[in-house]
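>>> Got a predicted structure here, sequence first:
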Amino acid sequence: MYICRTINDIRQTVWSFRDAGETVGLVTTMGALHAGHMSLVAEAAGVHDRVVATIFVNPTQFGNPKDLETYPRTEADDLAKLEAAGVDAVFIPTVEEMYPDGDETIVETTRLANMLHGMVRPGHFRGVATVVTKLFNIVQADAAYFGEKDYQQLQVIRRMVRDLHLPIHIVGVATVREPDGLAMSSRNTRLTPEDRAAAVCLNHALTDAEAVAAGGGTVEDMAEAIRARINAEPRARLKAVDIAKALSLDPATGPLTGPVGIMISAEFGPEDNAVLLIDQREIAP
């Protein structure tokens, strides 16, 4: 497995794959890898001759400096997992490599980035779109694989690729969950045992909403069921409940007339060092 820390190194490595006529799948990560990330690697490996992964904790998508500071960094363990999974090359740049002195260009989906979860985390999706565009340009893979847990992020990236005519295919991969239903996330490692036990309320809330929909309830009924479940958990602080039309993320109201994406977020732990968790589910009538 090639370990590349500069843009030139990863480009030379990918060019060598291309010269051999091989296809390349890309998995972008911020490290602290878990089974959810590895499912993306497995999906890419099942389609492409070569798989490239990236590990980069992107500062521009963090609104809270403490969240950036405490984000888990486990490079040695991450590399061992990637090598065991058969990844061919890993790009691990520094902040200075990705954002050179004087860097001032941003990429933003002006509508999708500033609605729903984008209102809870101002600037977050701008940071995501900017760094992902950089990584796409650097690696130049055939396809990139993203988890469906970050539902709005996936739609932002798909729209960005479409609008900028980027020559890469975006593949969404189903959310991987712990045995008790909690969506896998690198942030889960920051939860205390008590908060970890409480965090399953997110998945339970989505199940409640799905039951409401199956019983003919409205979007408003679904949202109320989610609020009731999470507000009943004293260790959780509900941040947002968004139910939107799938793909477009336009507002959904009243009876379900088509697929909707449900996106919820909640904080756990002390307010000055909170852990923000998200979850999602797509439901069709």
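Alright, I've got the coordinates.

>>> alpha carbons only for contacts and neighbour counts from here, please
OK.

>>> Following the chain past the lengthiest helix in the chain, name the next helix or strand.
Longest helix in the chain by number of residues, with DSSP state H as the criterion: helix 124-139. Next helix or strand after helix 124-139 toward the C-terminus (DSSP states H and E): strand 143-147.

>>> just checking, what packs against that next one?
Judged by 3 or more C-alpha pairs under 8 Å, 6 or more residues apart in numbering; DSSP states H and E, the packing partners of strand 143-147 are strand 24-29, helix 35-45, strand 169-173.

>>> let's bring in a second one:
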Amino acid sequence: MQIHTRIASLRAALASAGRIGFAPTMGNLHAGHVSLMRTARQHADSVVSSIFVNRLQFGPNEDFDRYPRTFKADCEKLEAAGVDHLFAPDEATLYPQTQTYLVTPDPMHDGLLEGAIRPGHFAGVTTVVSKLFNIVQPQVACFGKKDYQQLMVIRNMVAQLNLPIEVIGCEIVRADDGLALSSRNGYLSAEERTQAPQLQACLQQVVSAIVTGDRNRETLETQARDVLIRQGWAPDYITIRRQADLQAPEPGDAVVILAAARLGKTRLIDNLECPALW
């Protein structure tokens, strides 16, 4: 695996790389990230990943400074996964000037759920992803479904900007007890880690109710929220949305149940796509 810290070096290496599959990351990698690399390999001649903790997508009171930097271990995982090129720029390389030009998502997609709770987050995501797309120029890009709203926003950005990139959403990788793998799981105490699968179990209960015919959205969401609160969580939301744009579902829509909640000081997100239409 070749490691590039400069844009010119990466572009030169990719000039004859054939079809490129790209999976950007912020590092602190786990098996979920590795699955993105393996998916990219199935669709490309050369696989590129990136490690960059993007300041633009963190709010002023979020965990930018304490976000784990585990570069050596990350490189070992990427090389074992068959990544050909790693782009690992510093801030001066990716943001040589103050980034005053931003890629701003549609308010219909940005002003709800994660976007409402974390103002400016998705503008930071779309801006850095568009810069990385311009640098790497992949034909395929892989993103995990755990960040469901992020995936939706990036797909819409690619479509509206006419970027010649196929965006592939990769399934959530879970621990044996059902917890979605996340770089922030490491913030959990031992006791919190035993409780953490309750979030996915709550989502499963909502899915089961929909599959058996319940379509009372407000009641299902309220009951699920109450379950989490009784178990000691502080939910930001647990909601049933249309998969395509995360708006309120209409009859016949494919739906997804999304949740974000704090357990102690750690904020976790998760989602489940429902096999039954609304």
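Sure thing, it's come through. Source: prediction; values computed, not measured.

>>> sorry, back to before: can you tell me which of the helices and strands packed on strand 143-147 of structure 1 is packed in deepest?
Mean neighbours per residue, mean count of other C-alpha atoms under 10 Å, is largest over those for strand 24-29, with a mean of 24.

>>> according to the alignment, that strand goes to what range in structure 2?
Alignment note (TM-score structural alignment): strand 24-29 of structure 1 is matched to residues 20-25 of structure 2.

>>> Superpose on structure 1 and give me the mean offset of the matching stretch.
When structure 1 is superposed, stretch 20-25 of structure 2 averages 0.4 Å from its matched positions, counting by mean C-alpha distance after the TM-score superposition for structure 1.

>>> Please list the residues outside that stretch that contact it.
33, 36-37, 40-41, 43-52, 129, 136-143 (C-alpha atoms under 8 Å, 6 or more residues apart in numbering).

>>> Could you pull up the contacting residues of the aligned partner of Asp150 of structure 1 in structure 2?
Taking TM-score structural alignment, the alignment pairs Asp150 of structure 1 with Asp147 from structure 2. Residues near Asp147 of structure 2 by C-alpha under 8 Å, 6+ apart: Ile269, Asp270.

>>> quick one: Asp147 of structure 2 and Thr219 of structure 2, what's the gap?
Distance from Asp147 of structure 2 to Thr219 of structure 2, counting by C-alpha to C-alpha, to the nearest Å: 25 Å.

>>> Please give me every residue in contact with Ser49 of structure 2.
Here Ser49 of structure 2 is in contact with Phe22, Ala23, Pro24, Thr25, Met37, Leu78, Val83, His85, Leu86, Phe87 (criterion: C-alpha under 8 Å, 6+ apart).

>>> Would you tell me which one of those comes nearest to Ala15 of structure 2?
Taking C-alpha to C-alpha as the measure, Ala15 of structure 2 lies nearest His85 of those, at 12.3 Å.

>>> Now check structure 1 for the residue matching that closest one.
Using TM-score structural alignment, His85 of structure 2 pairs with Ala89 in structure 1.

>>> Quick one: residues contacting its match.
Counting by C-alpha under 8 Å, 6+ apart, Ala89 of structure 1 has contacts Met1, Tyr2, Ile3, Cys4, Ile10, Thr13, Val51, Val52, Ala53.

>>> before we move on, the earlier item: nearest to Ile243 of structure 1, out of the helices and strands packed on strand 143-147 of structure 1?
That would be strand 169-173 among these, by C-alpha to C-alpha, at 19.1 Å.

>>> Just tell me the aligned range of the closest one in structure 2.
Using TM-score structural alignment, strand 169-173 of structure 1 pairs with 166-170 in structure 2.

>>> Check the mean deviation of the matching stretch from structure 1.
Stretch 166-170 of structure 2 sits 0.5 Å off on average (mean C-alpha distance after the TM-score superposition for structure 1).
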